[in-house]
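what follows is a protein structure lacking sequence information:
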């Protein structure tokens, strides 16, 4: 530490120790750093200094540290600044009452509370680390950030006051307008309010919650992008969407999730699951939800299962539309065709429309396959069980007649029917009556006359092995 100037210099002995006392406009130089004060005591054994009265350290880069007093140890090169300490670098100021400053490295450590203020943010913590050379402050313990539209709490974080960027190094909670963000790692620009979060992070508001291993949030577009084990939750509708990647737009309330995507909704005591390579969720002008499932779509609920290449669910009409080789199972019935549309009311199947090559197969208690086919089928359900079926266009049916008059039930034969249109009435999932809208071709085949080709239509395909189980 080199003395540059002082208005007055005198020698003295304090408690048996020689000391130089400097008064008035005192300046010391340490390399490229200048230290100013009103009064200084320079002890020779051991080599140490005490400074008082508007103490000021000025770095070569024009950053400064001021305090009421400074205690310097030449062996450790540490200056301990006490009371009303203010570190300033351009528009940033850091205030504390206890700061230890390294004359060798320019590193500063504060404890017993500190407060940083710049033109964008206010940050406080119990302790911290600061270096003007790298423009970064590390905040430790009870970290709090406050600005015009956000509030942040953390155990620790780093702040680059030049780029206005936060770096998270521990559990952190951010309150931004009406959004809450939970994270442990990542960075956040307080200028653009765009973020990149690593490890497990959640962004939520009153309606939705988005979680992922890596997550980006664009404040300007209100869009979140998540990667790795993502989950999007609609709180008001008890809906969750899981997958490997996803995009959520808060303004449009739309989402796209792909990679082993599955959407689950809790309805009463049942859970409905739709799976696909990609799931798209939209809201119409009346805020009703539309779900579109692309590629390898399946649906599962305890009393209804289905699969197809793509699927659309429209909540406003409670309609589910299945495209490209669709097949559906309800109770003991299998339904297939080129297109299937199902209407669900109060979590129960209400009706099913099957278009083109419509085919319905049901298995009875003797494992016989009862079959109905036609150009189109309209099946009506009650409490999840089939009640009536209208078959239009080249309507055909094969139904087994069972003798249940004895304890052990037996097959009696097959009823085969052909008509342009027919209506089948059911009771307890069994056909009780068939009405023909035009003159039918019908015949009964007794059990002993039944041939293999009589039991099934040529395009019979029992696809129970494809039935979703979850």
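Received, thanks. Source: prediction; values computed, not measured.

only C-alpha atoms from now on, for both contacts and neighbour counts.
Fine.

quick one: residue 461 from residue 327, how far?
To residue 327, residue 461 is 11 Å away according to Cα to Cα, to the nearest Å.

out of those two, name the residue with the larger neighbour count.
residue 327 (26 against 12; other Cα atoms under 10 Å).

dump the residue contacts of the more buried one.
Neighbouring residues of residue 327 by Cα atoms under 8 Å, 6 or more residues apart in numbering: 306-308, 334-337, 340.

turn these into TSV, columns for neighbour count, secondary structure and distance to residue 367.
Output for these, formatted as TSV (neighbours: other Cα atoms under 10 Å; DSSP: H, G, I helix; E, B strand; the rest coil; distance: Cα to Cα, whole Å):
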residue	neighbour count	secondary structure	distance to residue 367
306	25	strand	21
307	26	strand	23
308	25	strand	26
334	22	strand	14
335	26	strand	17
336	26	strand	19
337	25	coil	23
340	28	strand	25
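
could I get these as a markdown table with distance to residue 30?
Shown next, in a markdown table, are these (distance: Cα to Cα, whole Å):
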| residue | distance to residue 30 |
| --- | --- |
| 306 | 79 |
| 307 | 78 |
| 308 | 77 |
| 334 | 88 |
| 335 | 88 |
| 336 | 87 |
| 337 | 87 |
| 340 | 84 |
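
adding another structure so you can compare the two:
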């Protein structure tokens, strides 16, 4: 029998429609079918609307079709096909639908809604639209009370077009995001991008309100615009400052050109060794030129540094490149306005310029510091979670249910007037609205681009290739246009505490380093020391400038000292002054100027016998060295010149070492691995806390330690001295 405007009650639930009828199957199970303006009202307050209803009374299972709308607390579900179990309070749609909750709109092809826990699981072409972001994924869980989303596959989170920073994106394959607070926590294949900047880590924490992203373990940061990239165990990115702070064994890599004639260019020449006539004992002159001599750039094979490879594509293979690694306890880099950058006014000149500079140098520092391959895994995880949730809900429902109701508890009443459902919508207008939204959602899902698996690795690798491509790096002359706009920005880099640098032909240590991309200037401060081939370089402050990806000039300011070992560290060639200025060509020394109490101490070695014959000591106001193809072609000493030659028998411990001498080969980084796993050890006589305040007393202590730290070489020294004494006696006899 067909009933018109019937109202049915079953276990506290009220079902009504324009028309309907009840029937039983062969095993006496009762069913109710309703047509037109179907309304289901539950004791919990949940209301469901549809055009058609098929209800299984025994299973309390409802099948609703046609403009279905379910309202539960603050959530509204709309679809064209919904199955709903009134016992477990679980609803499912498989033909497309949407859920709106507290400002969040979620659409997907399939979904499972759990009324008791306010959880919803979404599958296939899932799109979330909130006030601030849009989410694209294939598998997701959402809680309408906490506004928390859970991701189980490749996911992209993008800001809406009206939001600031709409060129950013969050990618993950497993994690959570709260649409209310904007806080994300990812733990699988995670990547944060903002324009040309990329931040990747095994774990990623992001707070949208603060604009802060923090990555942990295997962290990589890349800026393709500035060709800057860094690695570390922990990285903190601040969006407002465009800054990155890396800790836990951090290091940055800079790709530079290597156009030198040899595979390992001598970036810093050894101490100049002018030839002196054998019989000349003492000579003073205002200028002195010497014959061309070869500069020894050979090393023992045991001391050779391993080649460092960088990731680069085939387009850059033809260019000779080298990589510079730099590490410290903390690496910090940020973007600043070009007008706020303070370039150094070193006023270096390749003709030497003034002999002495009394003005202080400005350091230039600032005032303060989802694919099909992953869907199967996600599907299994989702189904397991759903089964566990349903099982828990059913068990709770059975445990708390009342005694069984008799078979005839399905009441059929035909009132004179149909009961009006409170808050019932205008079904004609509402039906049209639901249809329009479902069509719009269908188009949205078709256009939605769900990310594929391993997209994070693909993007970060592409970014690294761009950053490491030397032919795409802008030269210094091009990077500083004549008219800078007020909004133009440049990058600065700060490294502090235990700074160590490694290049195949150059290594360095310091307490802190400051680098500005605007003028490509490195500032090494706090007991800096540089090694190149067999030379060791030290000063209170060291400046190095890169032009067109090549070494261009360097300034050693205050207490400048260069040391070169002779005969396996038996003796040391030494060059010192108040400052040393060096100019490079093809990464090799072109000119060298030593100013302010300049001194040069050189031991002459017989190439055949490998025996030291004499020692040359040169002093003056300035020493000038000219190199070409790694050969000395000009050597001059000017202003108050004092030059002496000592036969080896007259060389003593007092005159073989210049004041301020330091020899610390143990501090030299030997490889990329050594760079990260070992730090410079301060001398025992120096307090670590006062490491930056090195006075003359400390330097004298270091000199003493550096001389005494090689007891194993004493026997070799004695043997060499004995041979040289015999040779000196022979020379005296010949002279007589």
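Structure's in. What do you need? Predicted model, so just to flag it, every value in this text is computed and none were measured.

any idea what the TM-score comes out to?
TM-score of the superposed chains, computed with TM-score structural alignment, normalised by the length of structure 1, equals 0.86; 448 aligned residues with a Cα RMSD of 2.7 Å.

residues contacting the counterpart of residue 125 of structure 1 in structure 2?
Counting by TM-score structural alignment, residue 125 of structure 1 lines up with residue 108 in structure 2. Applying Cα under 8 Å, 6+ apart, we find residue 108 of structure 2 in contact with 96-98, 122-127, 445.

now with 10 Å, please.
93-99, 121-128, 137-140, 441-442, 444-445 (Cα atoms under 10 Å, 6 or more residues apart in numbering).

one more: residue 124 of structure 2?
Going by Cα under 10 Å, 6+ apart, the list of residues near residue 124 of structure 2 reads 94, 96, 107-111, 136-140, 375, 445, 450.

now, those that are in strands?
Counted as lying in strands by DSSP state E, out of the contacts of residue 124 of structure 2, are 107-108, 110-111, 136-140.

between those residues, which is nearest residue 590 of structure 2?
Nearest to residue 590 of structure 2 among those: residue 136, at 57.9 Å, using Cα to Cα.

and the ones in strands among the contacts of residue 124 of structure 2, which are buried?
107-108, 110-111, 136-140 (16 or more other Cα atoms under 10 Å).

shared neighbours of residue 461 and residue 327 of structure 1, which are they?
334, 336, 359.

the second one pairs with which position in structure 2?
Which is residue 336 of structure 1. So, by TM-score structural alignment, residue 336 of structure 1 is matched to residue 538.

quick one: its match from residue 515 of structure 2, how far?
Distance from residue 538 of structure 2 to residue 515 of structure 2, by Cα to Cα: 18 Å.

equivalent analysis for residue 252 of structure 2, please.
Counting by Cα to Cα, the gap from residue 252 of structure 2 to residue 515 of structure 2 is 12 Å.

the match of residue 336 of structure 1 and residue 233 of structure 2, how far apart?
Distance from residue 538 of structure 2 to residue 233 of structure 2, by Cα to Cα: 31 Å.

ditto for residue 60 of structure 2
From residue 60 of structure 2 to residue 233 of structure 2 the distance is 55 Å (Cα to Cα).

out of the contacts of residue 124 of structure 2, who's nearest residue 72 of structure 2?
residue 111 (15.5 Å).

got a list of what that closest one touches?
When the contact criterion is Cα under 10 Å, 6+ apart, the partners of residue 111 of structure 2 are 82, 91-99, 120-124, 126, 139-141.

return the residues in contact with the equivalent of residue 506 of structure 2 over in structure 1.
Superposed on structure 1 with TM-score structural alignment, residue 506 of structure 2 falls opposite residue 304. Taking Cα under 10 Å, 6+ apart, we find residue 304 of structure 1 in contact with 272, 328-331, 333, 348-349, 384, 467-468.

cool, thanks, signing off.
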